[in-house]
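In: next input, structure requested:
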Amino acid sequence: MMEINKLFDTMLEHMAEGIIVIDSEGIITHFNEPASGIAGVDGESVIGKHLLKVFGKLKQDQSTLMRVLKYGEPVVDFLQEYENARGEKQAILSSTFPILENGMVIGAFEIYRDLKPYRMMIEKLGTFIVSKKNKDSRTIHTCEAIVGKHPSIIRLKEKIASVALTPSTVLITGETGTGKELVAQALHSHSARSNKPFVAQNCAAIPGTLLESVLFGTVIGSFTGAKNTRGLFELANGGTLFLDEINAMPYDLQSKLLRVLQDGVVRPIGSEVDLVVDVRVVASSNSDLKKAIRVNEFRPDLYYRLNVVGFHLPALRERISDIGLLVDHFSLLLSGSMDKPLKHFDQSAIEILTEKQWEGNIRELKALIERIYNLYETTAVDKMVLLECIEEDQEPAVNAGVSKTYGHLQLKSRVASFEINCIQEALSATGGHISKAADLLGLPKQTLHNKMKKYELTAASQK
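Out: This is a model prediction of the structure:
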């Protein structure tokens, strides 16, 4: 142990990265100056104290040092974020290793790098740009990408942080568009598997007859035209496999998935050899699986195997207070991706959005904001612009006899009433001068002409 201490003393003097060392009881034995700066504590004062006492908000199951101490397995290149003793948000990239003596774990040490120089960019984008991407080059998001301050979202992030470091299977439920894959990605990014593949498959996207070969792979000659192909379980080995819309998986295939979860082996179609795989499975469903069990469409044994830890995501209408934050978030992202000036949504526009039922949830909200970026040049989005955009989207459904309501008024009636009032006020203020009224409304002159014709308004009647 003396030789190990000398080694750490040398490392403490010469390394720019933060270093923390604990003994077998979790007591801090080394804490260098860079670590002190990041943690916001005096390094000398924490020597001899328990790690969890120094980091009071840190739970044992969230600590990579305590995890390595317990299991004896290293956790490499792990992204962490937390609030230090000074109340500052910190983002670090850490690698944690056990200290072994005669095959016994006698402590653990962690080396970490401060990512604070990149923090401003990260917060603006709302996502971490992580180094590990899956094969289609999508960014794998962390909890930073889950936008909201509603109590349900705060609890969700806390639960992700707690569950991410475990190997347990997870079942995510919620309506379409609530962000189930985002949660699956966050679980992966905050886990010890974050530097391994994240592979996603929508079970409803391909025919059930092909899903088995996609998941498990095939060997040449197993059926006409079959080739040697690796299944998604093999591609995700060491990482995470996200099975979206698990409720769409054929009943007979569910038993084969259950075997993989129980035994940790897959057998490619046409093969006589099992492949050992280490994959964390995260599944999601947008329908009631318990109801599917009652009508024999989903296996109860698979349900209980998947639902070791359950996450239920709230619908957007259940977290209305987050709409303003989500609008700002998507507006910033779309401004960058579409190379257009940033649009600001005023309070009158936000109030309209809070009245909507949002059957498509966050996905529908993002689509609406993207539509505004495509159709409107103005950078100031107010109630009028928003209602006009919603009307264009909803009018075909209204003509087909589908009733879409906002509060106590039908949408089309409400939009028409609001537009008529605005046009009349603008014409009155400008003495019936159409060009000036169009400027006042922020509309092209031809658009105002079209609306006046639509509502049978004349400039003369407003003088």
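
In: only C-alpha atoms for contact and neighbour calcs from this point on.
Out: OK.

In: so residue 284: helix, strand or coil?
Out: On the three-state scheme (DSSP: H, G, I helix; E, B strand; the rest coil), residue 284 is labelled strand.

In: for residue 203, see how far away the residue nearest to it when sequence neighbours are not counted is.
Out: Leaving out its chain neighbours, the residue that sits closest to residue 284 by C-alpha to C-alpha, 6 or more residues apart in numbering is residue 172, at 4.5 Å. To residue 203, residue 172 is 14 Å away according to C-alpha to C-alpha, to the nearest Å.

In: same deal with residue 360?
Out: For residue 360, the distance to residue 203 - C-alpha to C-alpha - is 20 Å.

In: for those two, indicate the residue with more neighbours.
Out: Neighbour count, other C-alpha atoms under 10 Å: between residue 360 and residue 203, residue 203 has more, with 21 against 16.

In: wait, what's in contact with that one?
Out: 211, 243-249 (C-alpha atoms under 8 Å, 6 or more residues apart in numbering).

In: picking up where we left off before, is the residue nearest to residue 284 located within a helix, as I assumed?
Out: No: per three-state DSSP, residue 172 lies outside any helix segment and is strand.

In: and stretch 409-423, how far from the chain's centre?
Out: 36 Å (C-alpha atoms, centre = their mean, to the nearest Å).

In: and it, what's buried?
Out: 411-412, 414-416, 419-420, 423 (16 or more other C-alpha atoms under 10 Å).

In: what do you get for stretch 196-213?
Out: Buried residues in stretch 196-213 (16+ other C-alpha under 10 Å): 196-204, 208, 211-213.

In: counting only helices, which of those residues make the cut?
Out: 208, 211-213 (DSSP state H).

In: one more to put side by side:
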Amino acid sequence: MPEQHDLKNILSLESIKNIFDTLDEGILIVDRECRIMFYNRTLSHFEGLDASLVVGKTIFEVFPSITPEESTLYRVVMTGKPIKGRFQQYFNYKGKQIKTVNTTIPITDRSEIIGALEVSRDISVILDLSEKVVNLQQGFGCKSTRSKNVGLKYNFDNIIGKNNRIQEIIGILKKASQTTSSILIYGETGTGKELFAQSIHNASPRKNMPFIAQNCATLPESILEGILFGTTRGSFTGAIDKPGLFEQADGGTILLDEINNMGHALQTKLLRVLQEGVVRRLGDVTDIPVDVRIIATTNEKPSKLLESGKLKQDLFFRLSVIYVEIPPLRERREDIYDLVYYFIKKYNEKFNKNVSGIQEDVIDIFQEYTWPGNVRELEHVIEALMNYVDEGQIKREHLRFLSFGAFKNYIEKETPVFTGVQFKKRIFDYEKNLIVEVINSTQGNITKAAQKMGIKRQLLQYYMKKYGIR
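Out: The predicted structure follows:
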């Protein structure tokens, strides 16, 4: 076909090499004898080797710490079966430690294996940072520091919200904190799921024991498995005997954040922990009993996760003994006022400033906006504004200083609406008349009027003050 002929002309050997050299992943190609035939620039960068020094040599000459049994390239050449997402930790001939996640596939010609191609992603920095966080969280394994729970700072008193659903959730979780049942928390990004999780732990009998949080979306599954369940020497190249997070959290609580990103194989192992209360390190045959309360969070609706098959049904039932949904900020607008003043107070103390409040027309804008980033986005907006105001009130004119995010785009898009004096007055009069009409229909009973409008009494009083309604 003409298309295939044209493609062959485009994909010459030189063009393929150029493409491989521009990729962020390392590319290594070996022949049937495991001699290196191609070694791209990315691999050269993070292994510290020049292609001219390795091409033509076998992988065992270049990486002397790897044995044939440990080499994914060797195994694929010998078996013809691909290996996906395999973690490798090794030393090159210069003694530099390399940590990668590799996918290795066979290269065939007329059904005969003639070599293998390996795609490597360097995760050394990510893994080192993750291990540092783990060490901080569990106090380097020392009993004298386990109760300190570095970074654990939230309790139920820190949750700002008069919204009925928020208050109901707080009531449910306060009761649940006294048990050991697993808890599943659903909420959009930025709704404060970890704040609720920490509050549960701090209100529980386990509050003086470890609280360890692990995001399930930041690491490849092969690495996450070792971090959660621990490793034994020889379970993979460079592996050492090391306890996992479940062992380190024994007696306490473990938070599995964004569990919707956990693969099925790992979900099965987690289910065993929930059912039997034991963990087994990678490469080991011995079960280790653990007493850990599991709190999991997801930013996708469980119903959709179950429908798509991303979340195993039996694991969902085990995790969701207690299940709560944190409402997004757009569904609890009556809390915006209190949240704004909470964040102003927080950043007054942090930045040593004396901002007294925020003008009502700015609050009006906040009430109209949908806050796709939820409470976290609101906090970022207030923090940004506090950088430009030293004292007095935050005013509408200060919004022009914002230089990021969806809220900035919204302000720019809606500028004509908020600067049109006539249009604004019409909106003002309409809202005022509507509120007066509802209050009159209840013979001046503010509580009943608020219920009729579906808002809190305090918010109605705020509107009455704003519109000068007596």
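
In: ok so, going back, ok, the residue nearest to residue 284 of structure 1 touching residue 311?
Out: Yes: with contact defined as C-alpha atoms under 8 Å, residue 172 of structure 1 reaches residue 311; the gap is 4.6 Å.

In: compare the two (neighbour count), which wins?
Out: Higher neighbour count among residue 172 of structure 1 and residue 311: residue 172, with 23 against 17, using other C-alpha under 10 Å.

In: to which residue of structure 2 is the more buried one aligned?
Out: Here residue 172 of structure 1 is matched to residue 185 in structure 2, going by TM-score structural alignment.

In: three-state assignment of the residue nearest the centre of structure 1?
Out: Residue closest to the mean C-alpha point of structure 1, counted by C-alpha atoms, centre = their mean, is residue 182 at 2.7 Å. Classification of residue 182 of structure 1 using three-state DSSP returns helix.

In: re the thing from before, TSV for the buried residues of stretch 409-423 of structure 1, including distance to residue 148 of structure 1 and secondary structure?
Out: Below are the buried residues of stretch 409-423 of structure 1 laid out as TSV (distance: C-alpha to C-alpha, whole Å; DSSP: H, G, I helix; E, B strand; the rest coil):
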residue	distance to residue 148 of structure 1	secondary structure
411	27	helix
412	31	helix
414	29	helix
415	29	helix
416	33	helix
419	32	helix
420	36	helix
423	36	helix
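
In: how about the residue nearest to the centre of structure 1, what's its partner in structure 2?
Out: In structure 2, residue 182 of structure 1 lands on residue 195 (TM-score structural alignment).

In: look up how far residue 180 of structure 2 lies from its match.
Out: 19 Å.

In: ok, residue 161 of structure 1 touching residue 188?
Out: No: using C-alpha under 8 Å, residue 161 of structure 1 is not in contact with residue 188, being 10.4 Å away.

In: alignment lookup: residue 132 of structure 2 to structure 1.
Out: Checking TM-score structural alignment: residue 132 of structure 2 goes with nothing.

In: roughly how far apart are residue 132 of structure 2 and residue 218 of structure 2?
Out: Taking C-alpha to C-alpha, one finds residue 132 of structure 2 at 14 Å from residue 218 of structure 2.

In: and for residue 313 of structure 2?
Out: 23 Å.

In: thinking again about what came up before, between the contacts of residue 203 of structure 1, which has the most around it?
Out: Counting neighbours by other C-alpha under 10 Å, residue 244 leads the contacts of residue 203 of structure 1 with 25 neighbours.

In: need the counterpart of that residue in structure 2.
Out: By TM-score structural alignment, residue 244 of structure 1 lines up with residue 257.

In: so that match is in contact with residue 296, correct?
Out: Yes: in this structure, residue 257 of structure 2 is within contact of residue 296 by C-alpha under 8 Å, at 5.8 Å.

In: what residues are shared contacts of these two?
Out: Counting by C-alpha under 8 Å, 6+ apart, nothing touches both residue 257 of structure 2 and residue 296.

In: you'd agree residue 326 of structure 2 is up against residue 193?
Out: Yes: under the criterion of C-alpha under 8 Å, residue 326 of structure 2 makes contact with residue 193 at 7.4 Å.

In: so what corresponds to residue 341 of structure 1 in structure 2?
Out: Using TM-score structural alignment, residue 341 of structure 1 sits opposite residue 354 in structure 2.
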